[in-house]
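> One predicted model, sequence on top.
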Amino acid sequence: MKTLLISPSYYPQANASYFPLGLAYISAYIQSQGHQVIGLNFNHMPMEKRNPALCDTLLHEEVDIIGISGLTVAYNEIDRLIKVIREIRADVPIVLGGGITSVEGELMMNTLQPNYAVVGEGELIFTRLLKALEEGDDVRKIAGIWCWDADKPKFTGEGESPKYLDELPLPDLDSFGIREHIGLQGEHGQFSYHLTRLDAGRSFPIAASRSCPFKCTFCHHAGMGTYKKHDIGRVVDQIEGYIQTYGINNFSIYDELFSANKARVVEFCDLLKQRNLNIQWFCQLRMDQLDLPMLKMMKETGCNYISFGIESGSDAILGSMKKKITKQTITDAVKIVREAKIGIQGNFLFGDPAETQETIRESLQFQQDNQLYFCDWSAVIPYAGTPIYHYALEKGLIADRETFMRSLCNISGYLYNSQVNMTQMSDEEYKDWYISLRELNDENHRKRCTKVVAGEILERWKSRITIECPCCSHQQTLDLPFPFEQDENGPLLNGPVGVQGMNVLCPDCGRKMHLKARDIPHMKLVYDRFQAEMDALAENQQHAIFIPALDRFATVFLEDIKIDQTCVAAVYDTRPFREDKLFLDRRTQLLDIDRVKELDGQNVVILPWVEYQKVLDWLKHQNVTPKKVICWNQFFRNAISEA
């Protein structure tokens, strides 16, 4: 059968944040069984090009069946894709796979209405489904799928998964645009706000295992079955082959857990040394499976950072999460990883059911004691299938499962507007803690800022900058495109653009450092011109209404832009949870479409904000004419254009 396999994207812009390795394995396997595959990886296209690409494929290819794979956060996007497909080719059956099918299967079938869904590892199950459809057999006899029995969804029971990963063919990377994935990355560095590596070059995805043997309460290994491993020799064979085929020498091991023991990591490093493979690589490990000799081997063979699940600095919370580590384990691991000069990637999680204000303070002290300034705070989210999801259901904290799952597709909106509070704290206390912890992330980053040695503007949105590590004084020079979210017209303006700085990994000592946005030469123009507008208000003794009441970036933005508080007539915000909160020494007032008339004839300053366009539209539709509007997001693009 001719099969169209689709990987949805979680971002509006073309990106290399994720490569669908799981779907590439499925594609390779069904091709080995005689089927044809067309791959569509929407990560490599901006949003406006995805529908045309899908429509073109459906209209010009003889497609027999369509497979879509994604996690639950793709719920709304998969819903949209199914509707588009059915408008064009209602005759083609649609099969869902991936994490979205492994939890809440009946809900998924009833709401998204696919023809079939594969549950678990899909190679064997999907192949059997294709064969049954091709031969006209009863699909209800195939274990491992959801199908329809009359008008009701039916699950056929657990299906068979591959026993030995090494028996599977190599993943079909080319059908899903591996060369586009490589091409979307920076030639000499990997740029992100969270972790920028200037010496890494383009990165290549590889899998050495599936799933994870541990059962943390906030995690669900959706659709991945039991923990299985590729032979390390085969993994290194793949790396060697990919170097020759794609000219890549930097590898991201996508595994949830690269190894549950030290011996496997040592074997990997030994083989890299024996074959003289000069690569760089990244993996995820547990903090209770480390020692200094192993870490030094990892460093010698090119490991430049490791991702760890830190989660908390409170033993009570680590126990509640079933992490099977203690805060002493974390302290000991951090010490030897730093001694080995390998970078640390990790998060603290807030909001476990056992969380209290005391455990938060304990974790905050632990974070400072260990100088984990770049291990950011995130919220515990009760993703479907996790133990804490079932806890939230039992406690009545999730009123409607479909509404909840759809809300997770806009994670920022969920975290600020409909977050599930599983603690004993009040909802107001919980939200206040969440906002303050997110703000703390940015404050912590600035505790270790890089020294800017030299810089010059190369292009409108690009500078060359030399920075010095504050820990070891190592210097590096980068050609830096900034902000990172750009299209052919320049930066995407739908957010606090240009405010968030970037965290850079030192290639020498492995420590992170922070580069402020305003210290980047072309960004300094924006800040200087916006500051000039604020200074003019003060010098002319003019008042202005400020919107919104900043939370996440308030501290760092007001460090970089000085606002004379005598100029602040009032502070407005459209978000109800910010009402009456103190900002710029004023109590925030709620702004809606009716109250926007109060801005008529006033100076209005719109600070960096996701919803800035909403207020501008209100002004237009209500025929409100402020005396002057100084909008960061609009000003941002114009400031450089006029330079």
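Everything's here; your move.
> Could you use CA atoms for every contact and neighbour count after this?
Noted.
> What is the neighbour count of the spatially closest residue to residue 208 that is not a sequence neighbour?
Once flanking residues are discounted, residue 208 sits nearest to residue 230: 5.2 Å by Cα to Cα, 6 or more residues apart in numbering. For residue 230, the neighbour count with other Cα atoms under 10 Å is 16.
> Isn't residue 230 up against residue 166?
Yes: here residue 230 reaches residue 166: they are 5.7 Å apart, a contact under Cα atoms under 8 Å.
> coming back round to it: what's near enough to touch the residue nearest to residue 208?
By Cα atoms under 8 Å, 6 or more residues apart in numbering, the residues touching residue 230 are 164, 165, 166, 208, 209.
> Now the buried members of those.
165, 208, 209 (16 or more other Cα atoms under 10 Å).
> correct me, but the second one touches residue 257?
Just to be clear, that refers to residue 208. No: counting by Cα under 8 Å, residue 208 sits too far from residue 257 to count as a contact (9.1 Å).
> And the furthest pair within the contacts of residue 230?
164 and 208 (12.1 Å; Cα to Cα).
> Need the overlap of contacts for the two.
Joint contacts of residue 164 and residue 208 (Cα under 8 Å, 6+ apart) are 229, 230.
> Now do the buried residues in stretch 350-361.
350, 351, 352, 353, 355, 356, 359, 360.
> Tabulate the residues you listed in CSV, adding columns for secondary structure and distance to residue 119.
Output for the buried residues of stretch 350-361, formatted as CSV (DSSP: H, G, I helix; E, B strand; the rest coil; distance: Cα to Cα, whole Å):
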residue, secondary structure, distance to residue 119
350, strand, 31
351, coil, 30
352, coil, 28
353, coil, 29
355, coil, 33
356, coil, 37
359, helix, 38
360, helix, 38
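> so which of those comes closest to residue 524?
residue 350 (34.6 Å).
> Tell me how far that closest one lies from residue 311.
According to Cα to Cα, to the nearest Å, residue 350 stands 8 Å off from residue 311.
> Check residue 518 too.
In terms of Cα to Cα, residue 518 sits 31 Å off from residue 311.
> Check the offset of stretch 145-162 from the chain's centre.
Relative to the chain's own centre, stretch 145-162 is displaced by 31 Å; criterion: Cα atoms, centre = their mean, to the nearest Å.
> One more to weigh against that first structure:
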Amino acid sequence: MVDIIFTRIYHSLDEEFGYLSKFGYVEISNGLCWLAAVARQHKYNVEIIDALPLKLNNNDLASEIAKKSPKYVGITACSIDIYGAFDFASKLKSIRPDIVTILGGAHITAVPRETMERFPSFDIGVIGEGEDTIIDLLDSLEEKNSKKLSDVNGIIYRDAGNISVTNPLRSIVDMDSLPLPAWDLLPNINKHFFAPPWTMHSGKTVTIITSRGCPYQCIYCDRKIFGNKVRFHSAEYVKDMIKTLHFKYGILHFRIADDNFIVNKKRLREICDLLRKENIKVTWSCLARVDSIDSENLALMKKAGCWSIAFGIETGSQKIHDFEKKKVTLEKIESAVKLTRKAGIRTIGFNIIGHPLETIETIKETINFNKKIKIDDFKTQFMVPFPGSELYQIAEQYGTFNKDWKSMSVFQEPVFVPHGLTKEDLIKWNKKGFWSFYLQPRVILAYLTHIRSFNDMKMIFMGGFTLISWKIKALFYPKHN
């Protein structure tokens, strides 16, 4: 008998990425895999049914889980998926009202009480990191310990018609105490998951996380789950993750999704040395802050297989950076990109359209700044003041803000529109920035020289077709673009 099934719901690429759905992707949920691994380590019978890659709608997912008769179902959901998760939980309850539904993830952590009040089909919510909490919770429900639900830290639950919140749980200190994620419980990794096409590593690619937490205070980020203190897996643990995925699952490229992978220079060097010492022939990419870049470590990263680094450029306006507490300068961004490109590592610029204080001129500054510093890939998304962020509390002082949780996609229509701009302005300039960047001859040439496979060629063709179609629409239907 299955004790607990962990799941996330399905949504289409169109629902998440909108007009960029051709460039959409489905990545593994490391969170579900760690929860499952910890539960299994504590002798619970565990399964993962990941509806997203399997494309199971809520009816089919509820039916599939009900057939397996678990005692508990753990659901992860971000803000955009919270209504869908509620719909799934309601359908499951209509079939098997005895199954206890446990909700975790960024959304319930950010707004726990409001979420439980709105959605009665969730029995219990896990607030914050879930690995320690889920064991205490399951042991309490199974009466393996003497704890009542009120004694389990880090949860919100229903209690005789009321909603109760327990004391917060302390963050995990020893990250290596976690077992390796239970990737074996996922559907076939190479068949069902795929990376963003622009990585040019669309085959046999997975995302891994090697640290948690961020010490910075950017107002648009939600740090409620992992906190402001960075906690690291050791270099040995990271090597074991990469080695397992490479040799057991045939993974060739790794997207390291830490907020700032290279902030711990000593650990960075140890990881690079281990990959080279053990002759693990993989490539990898990571995220980094521009103020953590130096030539010596870039050279080591390149030798260890680093293929690209993504920087949070966000805007070409220093005024906006300062307002949002980013604590970087445009000069530092330009220097970091120059050093990275000199080391032979591709650079990706993540940018946001629609900041507080944004104007048409600052959007132009963002587009032109990315061109000026010769970033290799220019990525944009709309500003979304997510629950749990500082901006969520103050956004309406600086523009109109649609707080409908199910609309909070960074790629769909803007939910936040700064004063002085319209939604149509943001959509128009987002598209204009995209095609004006990618129609640069140097960018086209760079993409053509990086073709390694038919999938790469297909991605470039789709991208080119999309750019041309946008340009034609802009010329002949200017009011709609």
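Now that the structure is in, tell me what you want to look at. Remember, it's a predicted structure, so these values are computed and weren't measured experimentally.
> TM-score for this pair?
Once superposed, the chains reach a TM-score of 0.88 (TM-score structural alignment, normalised by the length of the second structure), with 468 aligned residues with a Cα RMSD of 3.1 Å.
> hmm, back to that, how about the residue nearest to residue 208 of the first structure, what's its match in the second structure?
Residue 230 of the first structure maps onto residue 233 in the second structure when the alignment is built from TM-score structural alignment.
> quick one: that match and residue 271 of the second structure, what's the gap?
Applying Cα to Cα, the value for residue 233 of the second structure to residue 271 of the second structure is 11 Å.
> do residue 292 of the second structure as well
16 Å.
> what about the two, which has more around it?
residue 271 (20 against 14).
> For that one, give its distance to residue 467 of the second structure.
For residue 271 of the second structure, the distance to residue 467 of the second structure - Cα to Cα - is 39 Å.
> Likewise for residue 167 of the second structure?
Taking Cα to Cα, one finds residue 167 of the second structure at 51 Å from residue 467 of the second structure.
> next one: residue 427 of the second structure
14 Å.
> Look at the two and report which has more neighbours.
Shown here are residue 427 of the second structure and residue 467; by other Cα under 10 Å, residue 427 has more neighbours (21 against 18).
> Contact partners for the more buried one?
Per Cα under 8 Å, 6+ apart, neighbours of residue 427 of the second structure: 413, 414, 481.
> try 10 Å
Contacts for residue 427 of the second structure (Cα atoms under 10 Å, 6 or more residues apart in numbering) come out as 353, 354, 381, 382, 411, 412, 413, 414, 433, 480, 481.
> Without its sequence neighbours, what residue ends up closest to the fifth one?
On the basis of Cα to Cα, 6+ apart, the spatially nearest residue to residue 411 of the second structure that is not a chain neighbour turns out to be residue 17, at 5.1 Å.
> show me where the stretch 151-300 of the second structure has strands.
For the stretch 151-300 of the second structure, the strands defined by DSSP state E, counting those that start in this stretch cover 155-159, 162-165, 205-208, 211-212, 231-232, 253-256, 283-288.
> What is the mean deviation of the third one from its aligned residues in the first structure?
After superposition onto the first structure, the average distance of strand 205-208 of the second structure to its aligned residues comes to 2.3 Å, using mean Cα distance after the TM-score superposition for the first structure.
> and for that strand, what span of the first structure is it aligned with?
With TM-score structural alignment as the criterion, strand 205-208 of the second structure aligns to 203-206.
> Confirm that residue 73 of the second structure lies within a strand, as I assumed.
Yes: assessed with DSSP: H, G, I helix; E, B strand; the rest coil, residue 73 of the second structure lies in a strand.
> I'd say it and residue 97 touch.
No: with contact defined as Cα atoms under 10 Å, residue 73 of the second structure does not count as touching residue 97 (11.8 Å).
> which residues are common contacts for those two?
66, 89.
> Neighbour count: those two, which is higher?
A count of neighbours by other Cα under 10 Å puts residue 73 above the other of residue 73 of the second structure and residue 97, at 24 against 14.
> Tell me the one of the contacts of residue 230 of the first structure nearest residue 316 of the first structure?
residue 209 (30.6 Å).
> now the closest one: how far from residue 145 of the first structure?
24 Å.
> which ones are touching residue 331 of the first structure?
Here residue 331 of the first structure is in contact with 287, 313, 366, 367, 369, 370 (criterion: Cα under 10 Å, 6+ apart).
> Which of those are conserved in the second structure?
Using both residues aligned by TM-score structural alignment, their matches' Cα atoms under 10 Å, the second structure keeps these contacts from those: 287, 366, 367, 369, 370.
> Would you mind checking those for buried ones?
Of those, these count as buried by 16+ other Cα under 10 Å: 287, 366, 367.
> and these as JSON lines, adding distance to residue 274 of the first structure?
What follows is those, written out as JSON lines (distance: Cα to Cα, whole Å):
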{"residue": "287", "distance to residue 274 of the first structure": "27"}
{"residue": "366", "distance to residue 274 of the first structure": "40"}
{"residue": "367", "distance to residue 274 of the first structure": "39"}
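> coming back round to it: between residue 230 and residue 166 of the first structure, which contacts overlap?
What both residue 230 of the first structure and residue 166 touch, as defined by Cα under 10 Å, 6+ apart, is the set residue 208.
> Can you lay out the strands of the stretch 151-300 of the second structure as TSV showing distance to residue 48 of the second structure?
Formatted as TSV, these follow (distance: least, Cα to Cα, whole Å):
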stretch	distance to residue 48 of the second structure
strand 155-159	22
strand 162-165	27
strand 205-208	17
strand 211-212	23
strand 231-232	26
strand 253-256	22
strand 283-288	26
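> Could you identify the residue of the second structure that aligns with residue 112 of the first structure?
Looks like residue 112 of the first structure aligns to residue 119 there (TM-score structural alignment).
> what's the burial count for that match?
16.
> State the distance from residue 140 of the second structure to residue 127 of the second structure.
17 Å.
> just residue 105 of the second structure next, same as before
8 Å.
> And for residue 403 of the second structure?
Relative to residue 127 of the second structure, and taking Cα to Cα, residue 403 of the second structure is found at 21 Å.
> So between the two, which is more surrounded?
residue 127 (28 against 16).
> hang on, isn't that one packed against residue 171?
No: Residue 127 of the second structure is beyond contact range of residue 171, at 11.0 Å (criterion: Cα under 10 Å).
> so what sits against both of those two?
In contact with both residue 127 of the second structure and residue 171: residue 225, using Cα under 10 Å, 6+ apart.
> give the contact list for residue 193 of the second structure.
25-28, 52-54, 186-187, 202-206.
> Since that was my last question, I'll sign off now.
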